[in-house]
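*Asks:* next comes the sequence, and after it the predicted model I'd like to discuss.
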Amino acid sequence: MTSSNLKWWQSGIIYQIYPRSFQDSSGDGVGDLKGITSRLDYLSSLGIQAIWLSPIFPSPMKDFGYDVADYKDVDPLFGNLADFDELVQQAHARGLKVMLDFVPNHSSDLHPWFVEARSSRDNPKRDWYMWRDPAPDGGVPNNWKSFFGGDAWTFDEVTGQYYLHQFVSEQPELNWANPEVRQEMADTVRFWMRRGVDGFRVDVIWLLGKDPEYRDEPRNPEWRPEHPLHNSLEHIYTQDLPITHEYIRELRAALDEFDDRMMVGEIYLPIERLLPYAGTPDAPECHLPFNFHLILTPWNAADVRKLVDEYDAAVTQAGSWPNWVLGNHDQHRFATRVGRAQYRVAQTLLLTLRGTPTVYYGDEIGMEDGHIPPDCIVDPAALNQPEVAATAGRDPERTPMQWDATPYGGFMKSAADEQVEPWLPLAENFTAVNVAAQEKDPASDLNYFRALTRLRGESAALVHGTYRSLNAGEGALMQSGPGSLTGGSYQNVQAGSGVFAFLRESDGERVLVLLNFGADDVQLSLPELEGAALLLSSMGDGSAETLRGNEAQLWRVG
């Protein structure tokens, strides 16, 4: 495989935008489509290939757009269809693809479909959702739990039945066993692709199938009261059911009616259960089953290296394409998780591994979690679960983009109504950590990000080359397997030092990536680096003799 054989979603970098928080053009405190369009030149400068927009559909915003009231329009909060068309046109003119967040598992309770469905038991839309009679004692039909706390059932007084919702009660679950629902979802993706949309990130795609018998789920013996209630069960009847793969294949067929489109599936599963969501050549499913394991793995060289080795080998065996992500709208900022000292090591890892990286807005400037005072919390995952709000709450990673040091951080201009504030408070460090300041500093995180993406774009080895890690063993870091570097050449890189090293290779080009997960300097003795070219160091300069604490280095080796 060569770079020219790759699709855009394989060779490029995907950049996630949370529209509420990216750029407000109207002064109402909420980001919008015109705001995103105004920042397309900046986005182009990052060396990315595609932008993915979190939901922009009409919504009561009980879960900030993930409760959809109309799948084929734009919420006035963000603009209108004409604004969207302009965004797509302007993005395409700059060579940027546009992806939408698609939410087919559940709708808003204000969607006309659900309004009809709850009007009577014999309404034609009734079976578009999931209803059950009360238990014999009048309680909930089974023990299924919501991700946001409490039971996954709400009683409807009008019709005397419960409806299912695995998130807030205003998000009733659509019944994917109904072919009319599946046809409507396929028509929805066709609608947006006709408007030029290049791909979709599909929300909670592994939840589409449900047990038709609605059986109780078994208890999770490892659950503790300090954990979210949802984790108290083993979700064998609400997640990863075999029928889900059939549903996804139907949806994929609709995408394949159009040229060069793609689908990313949100899936939180172990690797062995994640990879089947790519399907097979004869029965394709998701182009990229989202791989969240880099977010969930302890941040040390040994655990990260083990993950990368296992995932890369599994993807290769499956004949699919890898992908990596360090942060998103549901996970705390990676600069906060790994710490400032390790920020560039993590950024380097993400952008040099084999596969498609997805980056989250603001991560290119090192944005960290914002502090959200209790009276500013708006996320239902935190409001509904106060006992685990510190870990379950998602507001800290959704704070407004930090463009400059002006009072609103450049996210919004002074509002006509001076009482208007951004929908979430800006992170406290926005006056120091912002785009404007980093544009002027050649050594900034922003310009390091650009250096990485530029290097990646120019290197066949980094775009499509093979991956091979270097083993730590017997006190030495040495490459294993055929075609290895000179045996013992890594003799002074001590096992347990916290160094993760790997090679990317393609048609004679070899890029060596050295990542020091520790704070101590590591002395190198690498004959292969004699005459090699230092491509990039996270600290500006670099030495073939020393890998400094918290340093990342990239070398072109012979």
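*Replies:* Alright, I've got the coordinates.

*Asks:* alpha carbons only for contacts and neighbour counts from here, please
*Replies:* Noted.

*Asks:* mind listing the strands for the stretch 151-300 of the chain?
*Replies:* Residue ranges of the strands in the stretch 151-300 of the chain, as given by DSSP state E, counting those that start in this stretch, are 153-156, 161-164, 199-202, 262-265, 288-289.

*Asks:* point out the most buried one among these.
*Replies:* Stretch with highest mean neighbour count among the strands of the stretch 151-300 of the chain: strand 288-289 (a mean of 26; mean count of other C-alpha atoms under 10 Å).

*Asks:* so how far is that one off the chain centroid?
*Replies:* Using C-alpha atoms, centre = their mean, to the nearest Å, the distance from the centre of strand 288-289 to the centre of the chain it belongs to is 11 Å.

*Asks:* got it, and stretch 242-257?
*Replies:* Relative to the mean C-alpha coordinate of its chain, stretch 242-257 is positioned 21 Å out (C-alpha atoms, centre = their mean).

*Asks:* below is structure B, check it against A:
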Amino acid sequence: MTDSLSDQTDSENFTAPWWTRAVVYQVYPRSFADSDGDGVGDLNGIRSQLDYLADLGVDVVWLSPVYPSPQHDNGYDIRDYEDIDPVFGSLSDFDELVAQAHQRGIRVVMDLVVNHTSDEHDWFRESRSSIDNPKRDWYWWRKPREDGSAPNGWTSAFSGPAWTLDETTGEYYLHLFAKQQPDLNWENAEVRQAVYAMMRRWLDRGVDGFRMDVINLIAKRTELIDGPQRGSGDGFEMGPQIHAFLKEMHQEVFAGRDGTYLTVGEMPGVSIDDAALFTDPTQHEVDMVFQFEHVSLDQGEHKFDPIPLDLVALKTSLARWQEGLAETGWNSLYLNNHDQPRLVSRFGNDREYRYESATLWALVLHLHRGTPYIYQGEEIGMTNVRFESIEHYRDIESLNHYREAVDEFDQAPSSVLEAVHAMGRDNARTPMQWDSSEQAGFTTGTPWIGVNPNYVEINAEADRASGTSVFAFYQRLIKLRHENETVALGGFELLEPSHPTLYAFFRTSPSERLLVVANVSDEPFLGELPLDVGSAELLLGNYPVNGDAALRPWEARLYRL
């Protein structure tokens, strides 16, 4: 790590934006570190672990929402954009966290959730109070159809219809997520200006950018709402207004500032062509996007229908995005976040080869071209949790799916629970495992969600003391990105695209060529590598060097050719 933020800007070897060689660490505040013993993580808990994050070497900390919220969707239902929820602390706690992060050369990025608010937000309270309230048009209200049904057949991401009838005025309001999360109407210029003013105040407070939650959903396909056929089904995302909205946001919020901010837009359903346009620096929209193609490949008809990993499909998908954004735009690199199962359980072997598969995927992901994102606990190889009963789960998506599958579709509770074990979001939300003490060192109280019972063996203290430390491997990867221009900016070429277990690719620059080879399998790879590496320099690997060209189970190597 460098000593100050100013040291992280362009050097003589890097003329690209600072975030091309940065690594982002996502903190889920409820589950990271609890400073006051109430069982919920908080800002002072995060502050207490800043040295841990500085030691890891990350450049940015992204905080999932810490605003006041009724917590129907764990903070993604925001009651007040201008404050901190008391469960996390206060604005002064936030200011101190930002100041101390900056002292360590770490930027702080906030979650921006402006597709929807909480139904307890003052804006929505006013909007629902009467049909002639000045804020009525700040949300999407529509009269029932002649038969009393909803305006169209859109469904919520959390099961059930996306429209709820409000008894106060007898009209439906739109919510693409939970009914407690009404969608803002971005067609209304007053809504947009209120959001921009809020964003400017956070930047003025010292925040270094925003991760923008489902930001492409702010532009609705209005013809599907108001058309003569009252459109049904999907198709609400990526309305034609989205580019104008994001350009306006950039002009109103970021233009004229010093250019050191990070903006990343979470965009379900975004295509490569869309992403290239969104992230084209000449367009002034966002720096990078989160896309979902690669984390949907192990799902059947829906999210809770898990299927085995098809490595060929995963390689093909990631390589398409590497190629598609090679000349214009930028990739965000992730396999874990607060909405995804734990990487080592999902795509690796979290039993016999937990260290090896955790570090294999780390090497593979961080050697792609783009900005890597580490989700809390990923850097120590945390795994999925298997709670014995649905009563131990907290996530609204999993709970709604279980209820619907069991009660409405008569599926066996045991099979539904197995799907939740595999794909549920609470896998990523169990408390951070700091040590082997009670509650994994996360809290002195009762945690808001149960700690994964394997914390006694898998925790940060034990991992860092081990001769096979996942944390130490991540440190080396981050250092490589900071120091090696080919890792940060080099070209990408996939090798052996149809091989079922070998993941191999080149990274190239005018000065060097790097080769990554990885055996995504419980069995040794006995075939030939894409080229002779006998005279190559081994820069990094997750096994002790043995001079053998054969790759051991879940072995990954990085060579300089």
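*Replies:* Cool, the structure landed. For clarity, every value in this text was computed on a predicted model and none was experimentally measured.

*Asks:* ok so, going back, residue 437 of structure 1 is nearest to which of the strands of the stretch 151-300 of structure 1?
*Replies:* Among the strands of the stretch 151-300 of structure 1, strand 199-202 comes nearest to residue 437 of structure 1, with 32.2 Å by C-alpha to C-alpha.

*Asks:* what range in structure 2 does that closest one sit on?
*Replies:* Counting by TM-score structural alignment, strand 199-202 of structure 1 falls onto residues 209-212 of structure 2.

*Asks:* the strands of the stretch 151-300 of structure 1: which one's closest to residue 27 of structure 1?
*Replies:* The minimum distance between residue 27 of structure 1 and those falls on strand 199-202, with 28.6 Å, by C-alpha to C-alpha.

*Asks:* mean deviation of that closest one from structure 2?
*Replies:* Taken over the aligned residues, the distance from strand 199-202 of structure 1 to structure 2 averages 0.7 Å (mean C-alpha distance after the TM-score superposition for structure 1).

*Asks:* give me the contact list for the match of strand 199-202 of structure 1.
*Replies:* Stretch 209-212 of structure 2 is contacted from outside by 62, 108-114, 203, 261-266, using C-alpha atoms under 8 Å, 6 or more residues apart in numbering.

*Asks:* if you set the cut-off to 10 Å instead, what comes out?
*Replies:* Stretch 209-212 of structure 2 is touched from outside by 60, 62-64, 107-115, 199, 202-203, 254, 260-267, 286, 288-290, with contacts defined as C-alpha atoms under 10 Å, 6 or more residues apart in numbering.

*Asks:* that one: how far from the chain's middle?
*Replies:* 11 Å.

*Asks:* same check, this time on stretch 37-49 of structure 1
*Replies:* 19 Å.

*Asks:* may I see the strands of the stretch 151-300 of structure 1 arranged in JSON lines, with distance to residue 93 of structure 1 as well?
*Replies:* Output for those, formatted as JSON lines (distance: least, C-alpha to C-alpha, whole Å):
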{"stretch": "strand 153-156", "distance to residue 93 of structure 1": "47"}
{"stretch": "strand 161-164", "distance to residue 93 of structure 1": "43"}
{"stretch": "strand 199-202", "distance to residue 93 of structure 1": "17"}
{"stretch": "strand 262-265", "distance to residue 93 of structure 1": "20"}
{"stretch": "strand 288-289", "distance to residue 93 of structure 1": "25"}
